[in-house]
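**Student:** Structure for this input, please:
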Amino acid sequence: MSLDHHSEVPLYRRADASVTARVDDLLARMTLDEKIAQLHAVWLKLRADGQHAWRTEDFAQRDTGVPLDTLLRHGLGQVTRPLGTHTVDPKAGVEAFNALQRQMVEGTRLGIPVMAHEECLVGLMTKDATLFPSSLNYAATWNPGLVQRVGATIGEQARSIGCHQGLAPVLDVSRDPRWGRTEETFGEDPYLVGVLACHYVQGLQGERRDVLATLKHFVAHSASEGARNHAPVHVGPRELNDTFMLPFEMAVKLANAGSVMPAYHDIDGVPCHANRELLQGVLREKWGFDGLIVADYAGVNLLYTHHGTAHDAVEAAAQTFNAGLDIELPGHECALHLKEALARGIIDERTIDAAVRRVLRVKFEIGLFEAPYADPQRVNLRSEAASAVAYDVALQSAVLLKNDGVLPLRNDGVQHIAVIGPTADDPLALLAGYSFPVHLINSGETIPSSMTTPLQALRASLGASRVSYARGCAIIEERGAGAPVFPGDVAMTMRDVDAHDALLSTDTSQIEAAVAAARAADVAIVFVGDLAGLFQSGTVGEGSDTDSLTLPGLQQTLLDAVLATGTPTVVVMTGGRPYTLGAQDARVAALVMAFAPGEQGGEALAALLTGRENFSGRLPLSVPTSAGAVPYVYNHRLKSAGTPVAWHFGSRYPFGFGLGYTTFAYESLELAVDTASIEDGSFDFTFTLKNSGAREGTEVVQIYVRDRIASTSRPVRELKAFARVSVAALAQARVRVRLPVDMLNFTDARGERIVEPGEFDLMIGSSSRDLPLHATLTVTGPATRTLPRMWRMVSDVSVE
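**Tutor:** Below is the predicted model:
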């Protein structure tokens, strides 16, 4: 008689069984300690020989006094950044991760594999991975397909090192560029953020969703009080839903995002990590989210160390897991106390079981039990194809804000160019804060030798003899550690303030040489901007907020001196936020905003400045007239300007704006119908886009709508559709748009999305300010309509 081999194998180990059956079987076998082990991570410096070392930080993983072997004997939910924690050869890093995985699979009672997560916002944050441009660059392309290619490329690299979850994208909708994390956002419009987020998520996760994208920071982190990191958020429920939740809703419902990360701040006094209404009520129950909710680093222990809503780690753990959290990251400071929380009666085992069930389900769904190990010989973090994607983003994201004809530079062998400024020959100035070299700047991490600076690229393009160089000034003389812990409510002395100000260079000795170089040149190109760095190790980035939109340090002084020579001056601004040039804006001959264009940024900028390529980037956020104008966003309400209108209100360069080396005309708007049913209607219309210039170019067509009369005050305009359209010189294209009535919704007092019958202004053009085509749309119906869960969230734009 033959034996059924299945009877010898636990059900949870059978790949042919359903995920639900496997989860049920495994959960029934687990002890309480084994369950709790699945609800936290450990932050380690892994070693291939298994002699792993703790990675401790004051703000994230303090020494809990638990021996590592004791901690790991029951299993582990996740391991934090196995290759991104410190500089390690990728193959050696994979071998070290495999050693930990082997310990989990072969050395624990149930053999549950561990998931690994890494940062991946601007490329996989590990040694040798492709250094992509910033999220603001992604957004400035207005190219969802390209953003999806970025996500797919990062996903491929993540899979090659055994990474199962990436902590990106950031869906915070920018509201104040003084906030240091502005560089991590897709800009200030919730629809643009949502569309790009969906494509990034789809690219990263792939069809199998075997690498989880992590939507963060849920929710409204970018609306912090005074644009200060972690500060409270003051927004009403309607604005919260219409502006800040919309991108998350889109990415959950349309892109099937695998994970969500709560934010550090509180909203109306309730910390997001303990907000059951958000994590359970909205995410899971209202939207149907089926993935993992993972803590932001130290977000759980901040409930008792900062927010003061919990007495200790025990209460903090109970609060956040009761609210709906699944995994504490990056370590285990609070989750280990869940047994004590059970003993106190402030959490029940059913709640713990529900979280464990979700963790196990994901591990089964991604195939972790069948393929727990990564192959060190298949590591693939750098390729020509990946670099080409990075180049395309850098090329399509640079925004030409002003040009009096000085660009493109002449390639006649005669014109002499003076390249000036602290960011012209600094590779770090091309990188965002969550790139590996910047994130580990205090660990001696070096910049890849393959990176080309703008100076090097311009010399290669124009000839070294035609390009002189003078740095003029430094932004920071020596990069080093910034604030050692998260900022808090501390007594500030003048000594503290002076120490902070000392970060910026005060050395003016190089300005004279820069002035001489400008005088001797036909054109001066001044490269200015930011240096990304976490927690005040730079001038922008997480924890590196500002109180000003004036260029950091001596850069404005340098620019003033160069402009005083009378030499036509081009300003190229890189960095994580827009800065204002004040009165000098009128004196510069050309202005380019390149954000943080990544490892290919130098090459892309040289191609654009010399005219080999055409500018096509458009602003994903407004450039306020001054710091006094913020918060300023294009989709404000009419009364935002004050009465009478405040003189400092407004934007010098509006959302959606950008120039190129050709011009476009918008003509012949035709509406198939100007009325549509409130129940299931759509507006279909076409218009002609003409390239009236002498060279091919790409325009970003933008469609805005204003609700004329509504039951609540509505924005002056809102983006509802967009597309990149390439048109040959002196040619034209016919653009067709379908706008679902559902997209004219807003949130009512119940927290539901509704559409009201009435008239809407349709506005079409090249930016939120330049809108030459207008029409009136009418939504018909007997009453207000409440939208269903899967309402139509995206417009369709095609080109004939």
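**Student:** going forward, measure contacts between C-alpha atoms and count neighbours the same way
**Tutor:** Will do.
**Student:** Just give the nearest non-adjacent residue to Gly111, would you?
**Tutor:** Val105 (3.9 Å; C-alpha to C-alpha, 6 or more residues apart in numbering).
**Student:** burial of that neighbour, as a residue count?
**Tutor:** Using other C-alpha atoms under 10 Å, Val105 is surrounded by 19 other residues.
**Student:** Give me the residues contacting the helix or strand where it lies.
**Tutor:** Assigned by DSSP states H and E, Val105 belongs to helix 90-107. By C-alpha atoms under 8 Å, 6 or more residues apart in numbering, the surrounding residues in contact with helix 90-107 are 46-50, 72-73, 75-76, 82-83, 111-114, 126-128, 161-162, 372-377, 379.
**Student:** If any of these are buried, put those into a PyMOL selection.
**Tutor:** Buried residues within those, by 16 or more other C-alpha atoms under 10 Å, are selected in PyMOL with:
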select buried, resi 46+47+50+72+73+75+76+82+83+111+112+113+114+126+127+128+161+162+372+373+374+376+379
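**Student:** How about the contacts made by the spatially closest residue to Val300 that is not a sequence neighbour?
**Tutor:** Leaving aside its sequence neighbours, Val300 sits nearest to Ala316 (C-alpha to C-alpha, 6+ apart; 6.1 Å). By C-alpha under 8 Å, 6+ apart, the residues touching Ala316 are Val300, Asn301, Leu303, Tyr304, Thr309, Ala310, Cys334.
**Student:** how about the strands in the stretch 501-650 of the chain?
**Tutor:** Ranges of strands in the stretch 501-650 of the chain, per DSSP state E, counting those that start in this stretch, are 523-529, 569-574, 590-595, 623-624.
**Student:** Could you point out which of the ones you listed sits nearest Ile447?
**Tutor:** strand 569-574 (17.5 Å; C-alpha to C-alpha).
**Student:** what packs against that closest one?
**Tutor:** Applying 3 or more C-alpha pairs under 8 Å, 6 or more residues apart in numbering; DSSP states H and E, one finds that strand 569-574 contacts strand 523-529, strand 590-595.
**Student:** so of those, which one's packed in deepest?
**Tutor:** strand 523-529 (a mean of 28; mean count of other C-alpha atoms under 10 Å).
**Student:** what does that one contact?
**Tutor:** With C-alpha under 8 Å, 6+ apart as the test, strand 523-529 has contacts from 406, 415-424, 429, 518, 551-552, 555, 559, 562, 567-575, 579.
**Student:** one more, for comparison:
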Amino acid sequence: MTAIYKDPSQPVAARVADLLARMTLDEKIAQMHAFWLILAQDGKHTVRADSFTGASDQASLQKRLQLGLGQITRPLGSHKVDALSGVRAFNALQKTMMQDTRLGIPVMSHEECLVGLMTSGATLFPSALAFGATWNPVLIEQMAAAIGDEARSIGCHQGLAPVLDVSRDVRWGRTEETFGEDPYLVGVMATRYVRGLQGEKRDLLATLKHYVGHSFSEGARNHAPVHLGWRELNDIFLLPFEMAVKQANAGSVMPAYHDIDNEPCHASRHLLTEVLRDQWGFDGLVVADYVGVSLLYQHHGVAADPAEAAALSFNAGLDVELPGDDCATRLSQARQRGLITEARIDEIVSRVLTEKFRLGLFENPYVDENAIRLRTPRALSLAREVARQSVVILENNGTLPLNPAAQPKLAVIGPTADDSLALLGGYSFPVHLILSKDQQAQAEPNVITPLAGLRQLFGAQNVSYAQGCAILEERKYGSPVFPGDVANSTALAHESPVSQNTSHIRAAVSAAQQADIAIVCVGDLAGLFQTGTVGEGSDADSLNLPGVQQQLLQAIVDTGKPVIVVLTGGRPYNLQGLEQRVAAMVMAFTGGEQAGIALAEVLAGVVEPSGRMTISVPKNVGAVPYYYNHKLKSAGTPIAFHFGSAYPFGFGQSYTTFAYDNLAVAARQIDINTGDIVLTFDITNTGPRAGVEIPQIYVRDKLASAVRPVKELKAFGRFELAAGERKTVEVRIPADMLNFTGSTGQRIVEPGEFDLQIGASSSDIRLSTEITLTGQTRTLERHWRMESVCQAAV
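**Tutor:** So this is what the prediction gives:
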């Protein structure tokens, strides 16, 4: 007789209950952790080990695999292996799980996929910061669907993306992983990313991270404590997670490394269970950030040993320890010590098994090695389109767009002009691989650099090149030890590896002098744990360009030639006054493998510039943390000289001009319970060429029971207009969206007057009016209306 759990016609709940009843305690615990292995096609797998993750016991590996396994960590993304070989090796592991274990429970596979599937040969997409700069949720959903297709094709069941951290301090290295500084924009983009990645069936789990507040760490230092009260945490940092859970049915959540008010996120039952599951209705898996459970006893000091750390996390709401089994295997000890009950373990394992049944793994455990799909024409086209739409014009004295037909002589200069890795984020496979022991950085042949793109569009004979300087002379792994691993981290002597070599600037000046226009490409290099100048564990103490790039740029500007500055990378930088002396300045982020041609197309006017900033560029490092949706008193009293941003949230120039007029509001009095703010206005392209405008609608609560920001984004749209064309835009904002967290800790909407501001950026407000919410203060229900509509009027 077939066991109930092996019968696909049975309900999932019945299959889970049947299987759970057959499992020993050790078999249950095996489902609560992963192994990080280097898989082999012959089944002779080896344990991956490094100073960050530690290692599982190689000697007992085969014996322990007989108990089953919850997840396998990054089978194709941990080392350089071609997709076919990687899939065959994964299938070998799965065969062991299905045929050689007592119960035949399949293993789940997870991979990183923030900027594309992080495996060799996959499409290299732009950074998340570039995703946000498109202000195009539809495009991001399409792109995420392409990433999901690649992931499914190599057997990935869970993708560790997207990042929902709301940028607050651009010195933070992981700024490049965020969509921007506004919680609503982040929530919309994340929701679309999740929908695209998971698909309608949720047969691939997206993972929301880093839950929560990770981006507002002390001093913008990775892992550092976060100082936030519940109201601000809920209004700014939890909102995107709530949106993605409720609107996109996100399949997984990953807690963050830090502590909030002395409580580590990995040990917070309030966050992981009460808010996430009880209040929001989340029904997926909570997976640990890598070694996050271990840090409870190694760094945070809230657990005495691995057993207590495991009990703390799993009692709080964790389901699976990643990337290995540092603490989970001590759960039997924790149970004997009374730190966790078997009933709790059963509850957790039931969730893990439920997802495995939902995903269809018991019926289809193996990957079709003939169906691998990487770098398809569709994926490459989407990568280029995202890169195009993300380019932001910050300054332009009329030099742009360039005219290829005029065959201008261009000198392309700078350390990021022809460095393929400078166009990739920290969680792209070629950059991430630098973390491997003794792995040197290697050029990525599929990446089109700015130099290559400009030569392709303007002709190689018209484009010269000089590097000018390097950011890092050599890129390799070798980060300093973690805090706590030395007696006194404050006295640790560690010199920056950033290059100070100026010997190549003279040659770059000569190249500029012989050209009509100099295009100077500067910025940073993504790299984890100080293998670069931005990225996880690569935080900054300044907003000056790393190394001697400022000296290079100064020397080129001093030639008197028109200079176009192209900033690439994962955070904005100050040019120390040169912003006003250059002919143009462009923010291109890390644009992925199609970045160079996309940039060239925008500079040449083949593609109209439509990118808008989703992070403000602080005037000075003294202004950080700076973000547009600050409080009125954030400026200081009197207003600090260094406060503010010349290029704020929502800012970006076009090659044409737009006028806003004819604002009309359907009703000034809006019912607080069921009402919508409905308004229309016209946008007219008043310039000589087609363009894209991104109107943004902000709201200011004029009187509230708690201090509110000076303005908050509540709606936005993206509209293409031909020269002279006029479009009427209709906006509908639910009254629910005017909520904030009240004194009871719940989201409330209060009656009163609100300013509505319509503009081209957070500081360029073109139209404004007022509305009034009428009725009594109300507490929002679980399912409240979380998004507005901004569309062309019919």
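**Student:** Looking for the alignment partner of the residue nearest to Gly111 of the first structure in the second structure.
**Tutor:** Using TM-score structural alignment, the partner of Val105 of the first structure in the second structure is Met98.
**Student:** Just list the residues touching Ala227 of the first structure, thanks.
**Tutor:** With C-alpha under 8 Å, 6+ apart, Ala227 of the first structure has these contacts: Asp176, Pro177, Arg178, Trp179, Gly180, Asp545.
**Student:** err, Asp283 of the second structure, not the other one
**Tutor:** Gly251, Arg277.
**Student:** Counterpart of Gln580 of the second structure over in the first structure?
**Tutor:** Checking TM-score structural alignment: Gln580 of the second structure goes with Ala586.
**Student:** Quickly note the distance from that match to Ser622 of the first structure.
**Tutor:** 18 Å (C-alpha to C-alpha, to the nearest Å).
**Student:** neighbour count winner among the two?
**Tutor:** More neighbours surround Ser622 than the other of Ala586 of the first structure and Ser622, with 25 against 10 (other C-alpha under 10 Å).
**Student:** In contact with the more buried one, which residues?
**Tutor:** With C-alpha under 8 Å, 6+ apart, Ser622 of the first structure has these contacts: Glu188, Tyr632, Val633, Tyr634, Ser651, Arg652, Tyr653, Pro654, Phe655, Gly656.
**Student:** Identify the spatial nearest neighbour of the first one, chain neighbours not counted.
**Tutor:** Spatially, and ignoring its direct neighbours in sequence, Glu188 of the first structure is nearest to Ser174 (4.4 Å; C-alpha to C-alpha, 6+ apart).
**Student:** residue contacts, that neighbour?
**Tutor:** Thr182, Thr185, Phe186, Gly187, Glu188, Asp189, Ser222, Ala223, Leu621.
**Student:** now swap in Ile475 of the first structure and tell me
**Tutor:** Pro422, Leu504, Ser505, Asp530, Leu531, Pro552, Gly553, Leu554, Gln555.
**Student:** what do you get for Ala197 of the first structure?
**Tutor:** Pro169, Leu171, Pro247, Ala251.
**Student:** hmm, 7 Å instead?
**Tutor:** Applying C-alpha atoms under 7 Å, 6 or more residues apart in numbering to Ala197 of the first structure gives the contacts Pro169, Leu171, Ala251.
**Student:** Write the PyMOL selection for whichever of the contacts of Ser622 of the first structure are buried.
**Tutor:** To isolate the buried ones among the contacts of Ser622 of the first structure in PyMOL, judged by 16+ other C-alpha under 10 Å, type:
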select buried, resi 188+632+633+634+651+653+654+655+656
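**Student:** now for the contacts of Ser622 of the first structure, which pair is the farthest apart?
**Tutor:** Every pair of the contacts of Ser622 of the first structure checked by C-alpha to C-alpha; the farthest is Glu188 and Arg652, at 15.6 Å.
**Student:** ok so, going back, quick one: map the residue nearest to Val300 of the first structure onto the second structure.
**Tutor:** So, by TM-score structural alignment, Ala316 of the first structure is matched to Ala309.
**Student:** now Ser174 of the first structure
**Tutor:** By TM-score structural alignment, Ser174 of the first structure lines up with Ser167.
**Student:** now that match: how far from Leu525 of the second structure?
**Tutor:** 19 Å.
**Student:** Cross-reference the contacts of Ala227 of the first structure with the strands and report the matches.
**Tutor:** Among those, no member falls in strands (DSSP state E).
**Student:** Neighbour-wise, which one of these leads?
**Tutor:** So for those (other C-alpha under 10 Å), the most neighbours sit at Pro177, 31 neighbours.
**Student:** contacting residues for the closest residue to that one other than its chain neighbours?
**Tutor:** What sits nearest to Pro177 of the first structure in space, not counting adjacent residues and going by C-alpha to C-alpha, 6+ apart, is Arg577, at 5.7 Å. Contact partners of Arg577 of the first structure, counting by C-alpha under 7 Å, 6+ apart, are Pro177, Thr182, Glu183.
**Student:** Double-check that the residue nearest to Glu188 of the first structure belongs to a strand.
**Tutor:** No. Under DSSP: H, G, I helix; E, B strand; the rest coil, Ser174 of the first structure sits outside any strand and is assigned coil.
**Student:** can you give me the strands in the stretch 101-250 of the second structure?
**Tutor:** According to DSSP E, counting those that start in this stretch, the strands that the stretch 101-250 of the second structure contains are 108-111, 158-159, 205-211.
**Student:** right, so of those strands, which gets closest to Val789 of the second structure?
**Tutor:** Once the strands of the stretch 101-250 of the second structure are compared by C-alpha to C-alpha, strand 205-211 is nearest, at 24.2 Å.
**Student:** my guess is Glu608 of the second structure contacts Gly691, does it?
**Tutor:** Yes. Contact criterion C-alpha atoms under 7 Å: Glu608 of the second structure and Gly691 qualify, at 5.8 Å.
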